[in-house]
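S.K.: here is a sequence with its predicted model. Questions after.
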Amino acid sequence: MSNYSGSSETRKKEELSIQVPATSISSSETQRFAGSDLRFDRLQVPEKELMHDRKFEFGQFVAREAVIDEEYWTAAWLRAESHWEGRNDRYVDNHKRKFAEQEFHAIKRRRTSLHGQKCRCIIMVRKEDKHVKRTVLKGVVGTLDLSVRCLLHGETFPGERVKAPLFCSIHGTGPNRYGYVANLCVAKSARRQGIATNMLHFAIELVKSNGIEHAYVHVHRNNTPAQKLYEKMGFEIVEAASSQLVEEQTYLLCCKA
């Protein structure tokens, strides 16, 4: 999952949108296979002690970039539960654990700029409460990935099938750059509180602050709630991309930042 422009199967896994999971993270269960120095009993870190460029507050929540490993892990677990939501596979718990571990390491790899494609793991966290001791695992209620990419030579939209050299300049500026949203999911405990809408708002503002004019997202054609959310945020279907996405059963949506 480390390559956003990989196979259609990879993209399907990455671009599940608004699949709100029933989050239940067990520290004893996750610690067995994380293979790192994660502290699952770590208390939520006060915002003033964290180093991050920007944040967006609304109600009892704060949207910002993930900073510490426990936040990356929780984002990965949310995505695992989202991916396996509603499935009756007898080994679903094992699948979720494996998915979360792989996604945790993938998130950290994607943070490194590769060929000009910078990626941020955005999270929504509950504001700290001086009367409540809350672990990081319980504080993160939503997540998405926001990457900055460049159109390849000849492309008019991401993924367009054009005859272009395999290796061409993607270190473009201005209209060649675009924002890309993926892996948007929200914890079951935080549904219907505006989490997804406000994370998207924050992501679009980040895109705009980088001087980028457009943001894109793929959404499954049967995912009506996601389509409605994106439409509400100003996204529109890129009709020119629809014919080549029939097999994947997805739409490409675009929003002018």
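M.R.: The structure has been received and is ready for your questions.

S.K.: from here on, contacts and neighbour counts on C-alpha atoms
M.R.: Will do.

S.K.: which element is residue 102 on?
M.R.: Using DSSP states H and E, residue 102 sits in helix 92-110.

S.K.: show the subsequent helix or strand relative to that helix.
M.R.: Read in the C-terminal direction, the helix or strand following helix 92-110 is strand 118-126, with elements assigned using DSSP H and E.

S.K.: got the contact list for that next one?
M.R.: Contacts made with strand 118-126 from outside it, assessed by Cα atoms under 8 Å, 6 or more residues apart in numbering, are listed as 60-66, 71-72, 75, 107, 110-113, 139-149, 195, 199, 203.

S.K.: one more to weigh against that first structure:
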Amino acid sequence: MELAGTLVPREAVRLPPGIVRVLGRRSKTVALRPRGVVRCSSCPIWENLSTSYQIFKTAEVHCTNSSQSSHQSLPTTSDSSRLPGLTFNQLQLTDRECSGVQKHSFGQFIARGALIDAEYWAAAWLRAEAQYETVSYMRHVDSLKRKYADQEFNAVKRRCSGRDGNSLKCSCIVTVKKEETNVRRTVLNSVVGTLDLSIRQFFPGETFPGELKKYSAVLASHKAYEAHKYAYIANLCVSKFARRRGIASNMLYLATDLVASAGMKQLFVHVDAGNNAAQDLYKKTGFEMVENAPRPAKDPRRLMCMYL
């Protein structure tokens, strides 16, 4: 069978300047940005090439005592739908709005208790950043951070509402940048450090936190006698871009003042046995290692205590 027809030459397609067709196994068109050309956001070409969905944005954090600026990944407002009532672009509280709150001022920062949900979320996000800091190269690490931050936000709110086992009272301490004239920061760009401070009660038979493997559902007594109460620090972390400025030690000083004013005699903290930097920090602020504190064989943490 003979096929009859006419071969029609392929019509040459003229592409706009800056667009190159790459030939190969799969033909595709690539947009090149010539040197010296300013991209116009209204140009249809760039609109098609722009990312339609962005989970994280890069926020510039200006250090008040440094001419350099640093960048860190922060959640966008599109995530706020998962946490009703939480606004990620909420502005930092003014000094007048924080009046009456016990605080510790040092350098360009202030350590105080968290007051609003945005500050609790910023603290949870710092903890997520610290949790995955050593594995930042992992795929989907940003999704893991968001999930961790969501869980920690709900957990810290639950702890601070007094619904956490043997915890009688819990507060989340944050370090924020000082208010400046004609400068308004968002809460996420202001919070640079956090820790949890809780007043707890020993379980029956306990003399140190975490001494028993199995806990009784009944506390040492129905009333919180002073002899059965102690203070405990957890979740201390500082933003990667604000370290070596005394933030951690000054949060510990504030925690010590709060514990002393509450009449506590012991302030405990668990620290990893191999974390020498953390151990040195706690020793510098008055903690000492509890040598006779029992611990499970596979527990890598050591117990430290400050006697007030």
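M.R.: Here it is on my side, so go on. Predicted model, so just to flag it, every value in this text is computed and none were measured.

S.K.: what's the TM-score for these two chains?
M.R.: Scored against TM-score structural alignment, normalised by the length of the first structure, the superposed chains reach a TM-score of 0.84; 235 aligned residues with a Cα RMSD of 2.1 Å.

S.K.: returning to that earlier point: tell me which of the contacts of strand 118-126 of the first structure fall in strands.
M.R.: Among the contacts of strand 118-126 of the first structure, the members found in strands (DSSP state E) are 61-65, 140-149.

S.K.: max pairwise distance over the residues you listed: which two?
M.R.: In those, two members sit farther apart than any others by Cα to Cα. They are 61 and 149, at 28.3 Å.

S.K.: more crowded one of the two?
M.R.: Neighbour count, other Cα atoms under 10 Å: between residue 61 of the first structure and residue 149, residue 149 has more, with 25 against 20.

S.K.: which residue in the second structure lines up with the more buried one?
M.R.: Using TM-score structural alignment, the equivalent of residue 149 of the first structure in the second structure is residue 200.

S.K.: how many neighbours does the residue lying closest to its match once chain neighbours are set aside have?
M.R.: Nearest residue to residue 200 of the second structure, sequence neighbours excluded (Cα to Cα, 6 or more residues apart in numbering): residue 167, at 4.3 Å. The local packing of residue 167 of the second structure (other Cα under 10 Å) involves 19 other residues.

S.K.: in this structure residue 167 of the second structure contacts residue 197, no?
M.R.: No. Between residue 167 of the second structure and residue 197 there is no contact, the gap being 10.0 Å when judged by Cα atoms under 8 Å.

S.K.: so how far does stretch 72-79 of the first structure sit from its counterpart in the second structure?
M.R.: After superposition onto the second structure, stretch 72-79 of the first structure sits on average 0.3 Å from its aligned residues (mean Cα distance after the TM-score superposition for the first structure).

S.K.: which parts of that stretch are buried?
M.R.: Applying a neighbour-count criterion of 16 or more other Cα atoms under 10 Å, one finds 72, 73, 74, 75, 76, 77, 78, 79 buried in stretch 72-79 of the first structure.

S.K.: in JSON lines: those residues, plus distance to residue 242 of the first structure.
M.R.: As requested, the buried residues of stretch 72-79 of the first structure are arranged in JSON lines below (distance: Cα to Cα, whole Å):
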{"residue": "72", "distance to residue 242 of the first structure": "33"}
{"residue": "73", "distance to residue 242 of the first structure": "34"}
{"residue": "74", "distance to residue 242 of the first structure": "34"}
{"residue": "75", "distance to residue 242 of the first structure": "30"}
{"residue": "76", "distance to residue 242 of the first structure": "29"}
{"residue": "77", "distance to residue 242 of the first structure": "31"}
{"residue": "78", "distance to residue 242 of the first structure": "29"}
{"residue": "79", "distance to residue 242 of the first structure": "26"}
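
S.K.: just to revisit the earlier point, residues contacting the residue nearest to residue 200 of the second structure?
M.R.: Taking Cα under 8 Å, 6+ apart as the definition of contact, the neighbours of residue 167 of the second structure are 159, 198, 199, 200, 201.

S.K.: and the first one, how far from residue 172 of the second structure?
M.R.: Between residue 159 of the second structure and residue 172 of the second structure the distance is 9 Å, computed by Cα to Cα, to the nearest Å.

S.K.: in this structure the match of residue 149 of the first structure contacts residue 159, no?
M.R.: No. Checked against Cα under 8 Å, the pair residue 200 of the second structure and residue 159 is beyond contact range at 11.3 Å.
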